[in-house]
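Colleague: What follows is a predicted protein model with its sequence.
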Amino acid sequence: MVSVTSDPEGLSGYIDLHVDSIWFISYKRIIDRLVVHTETNKYYMTGPLKYCMNALNKSGCNFIYADRSNIFNADNAVSINTLFKEVYFEEEITKKSKRCEIAHNRYDEAISRLEVLNTNVIFY
C-alpha cells in the first residue's frame, strides 16, 4: 500500500492505494508532485521519483525507469510499441489508452529488465 491523495493539494486527505493497481508514476514539475496513474484514476504523492522507485522496489515491487520523469510497473505492462517506445497496460489499445513513453537512451536497459520481470509482455 502507498498513501496518496486524490488532489494535488492534499485537501482530500490520504487514501491507501494498493501498489498492484499502479500502472506508472510520473513527476510533474508544474505542480511539484508525483502523479500515480491507475487504470481509471490519477492520484498524487510528494517526494523524489528516485526515492519512490527505490522504496517500492525494496518492498518487492518491479518498477522500471522509463525516463527521468516516469517509472512504470513491470508487472502491469501488457505490450510495448517498439516503434514509438511506449508501454501499454491494456490488451485493447485505443486513443484513450494510458501509455508510458520510454526514453531512447533508457530503452535497451528498460526492455532488458522488463523481459526478465514480465515474460508475458507483447512486443509489436
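Modeller: Received it, and whenever you're ready, just let me know what you need.

Colleague: only C-alpha atoms for contact and neighbour calcs from this point on.
Modeller: Noted.

Colleague: Would you state the helices of the protein in chain order?
Modeller: For the chain, the helices defined by DSSP state H cover 49-58, 107-117.

Colleague: got those as JSON lines, with mean neighbour count and distance to V2 columns?
Modeller: Shown next, in JSON lines, are those (neighbours: other CA atoms under 10 Å; distance: least, CA to CA, whole Å):
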{"stretch": "helix 49-58", "mean neighbour count": "15", "distance to V2": "9"}
{"stretch": "helix 107-117", "mean neighbour count": "15", "distance to V2": "21"}
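
Colleague: Distance to D16 for those - can I get that in TSV?
Modeller: Output for these, formatted as TSV (distance: least, CA to CA, whole Å):
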stretch	distance to D16
helix 49-58	14
helix 107-117	25
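
Colleague: structure B:
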Amino acid sequence: MQDKARTAPNNSLNHPAFKFGCILGGTAAIARVHVIVRRCVHVSTNMNETLSIRIDPKTKRRLDALSKRSKRSKSFLAAEAIAAYVDSEEWQLGEVQAGIAELDSERKIGHEKVVKWLKSWGKPSETKTPR
C-alpha cells in the first residue's frame, strides 16, 4: 500500500485524496466524478470488520441524504471515506518521513548555494540547480 500511495506529489491525479475530490473544485468536477466511479467499480466485497463511531447530528443528516442520493449504504460511504482518509494520511506521513530522512542524509544543499542559485535566475549567468 505504501508504494502505491507514495507517488510523485506534483501529479495530483496520483494523490489519494483526488479519488474522492478532497482537493478538487471548479472545472475539475468532471474528472473527480470519473475517478470516483472508477474507484467504486473496484471496491472489495470482503468488508467483514465492524467499527462503531460517534458523529454529530448534522453530519449524520448529511450522510443520510448522501446515502439516499447515491443509492449507497451509509456503511459503504463511511468505509470509502475512511479508506480515502487513511490513504491520504499514509501518503502524507510517508512524504514527511522521506523528507526528514533526506535531510538527515548526506544529500544536503547549503543555504548559501540555494541563495546564490536563486539570485542568478533570469540573468545570462544563471547557474544550474544545486545538487
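Modeller: It's in. The structure displayed is predicted, hence computed values, not measured ones.

Colleague: TM-score them against each other, please.
Modeller: Once superposed, chain against chain, the TM-score is 0.27 (TM-score structural alignment, normalised by the length of the first structure); 67 aligned residues with a CA RMSD of 5.5 Å.

Colleague: between the helices of the first structure, which gets nearest to I80 of the first structure?
Modeller: helix 107-117 (9.0 Å; CA to CA).

Colleague: elements contacting that closest one?
Modeller: Helix 107-117 of the first structure is packed against strand 63-67, with contacts defined by 3 or more CA pairs under 8 Å, 6 or more residues apart in numbering; DSSP states H and E.

Colleague: tilt between the strand it packs on and helix 107-117?
Modeller: Counting by axes from the mean of the first three to the mean of the last three CA atoms, to 10 degrees, strand 63-67 of the first structure lies at 160 degrees to helix 107-117.

Colleague: got the buried residues for strand 63-67 of the first structure?
Modeller: Within strand 63-67 of the first structure, the residues scored as buried using 16 or more other CA atoms under 10 Å are 63-67.

Colleague: Return the member of these nearest to C100 of the first structure.
Modeller: Using CA to CA, A66 comes nearest to C100 of the first structure of the buried residues of strand 63-67 of the first structure, at 7.3 Å.

Colleague: Select, out of the helices of the first structure, the one closest to S79 of the first structure.
Modeller: Nearest to S79 of the first structure, of all the helices of the first structure, is helix 107-117, at 10.6 Å by CA to CA.

Colleague: Report the separation between S70 of the second structure and R62 of the second structure.
Modeller: 12 Å (CA to CA, to the nearest Å).

Colleague: what's the helix or strand hosting R39 of the second structure packed up against?
Modeller: R39 of the second structure belongs to helix 29-41 when assigned by DSSP states H and E. Helices and strands touching helix 29-41 of the second structure, by 3+ CA pairs under 8 Å, 6+ apart: there are none.

Colleague: buried residues in that helix?
Modeller: Using 16+ other CA under 10 Å as the test for burial, helix 29-41 of the second structure gives 32, 35.

Colleague: buried set for the one helix or strand Q97 of the second structure maps to?
Modeller: Counting by DSSP H and E, the element that carries Q97 of the second structure is helix 74-104. Within helix 74-104 of the second structure, the residues that count as buried by 16+ other CA under 10 Å are 74, 77, 80, 84-85, 87-88, 90-92, 94-95.

Colleague: Columns distance to I36 of the second structure on top of those, output as CSV?
Modeller: Rendered in CSV, the data for those read as follows (distance: CA to CA, whole Å):
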residue, distance to I36 of the second structure
K74, 16
L77, 12
E80, 10
A84, 11
Y85, 14
D87, 15
S88, 15
E90, 20
W91, 19
Q92, 21
G94, 24
E95, 24
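
Colleague: Please name whichever of the helices of the first structure is nearest to Y27 of the first structure.
Modeller: When the helices of the first structure are compared by CA to CA, helix 49-58 sits nearest Y27 of the first structure, at 6.6 Å.
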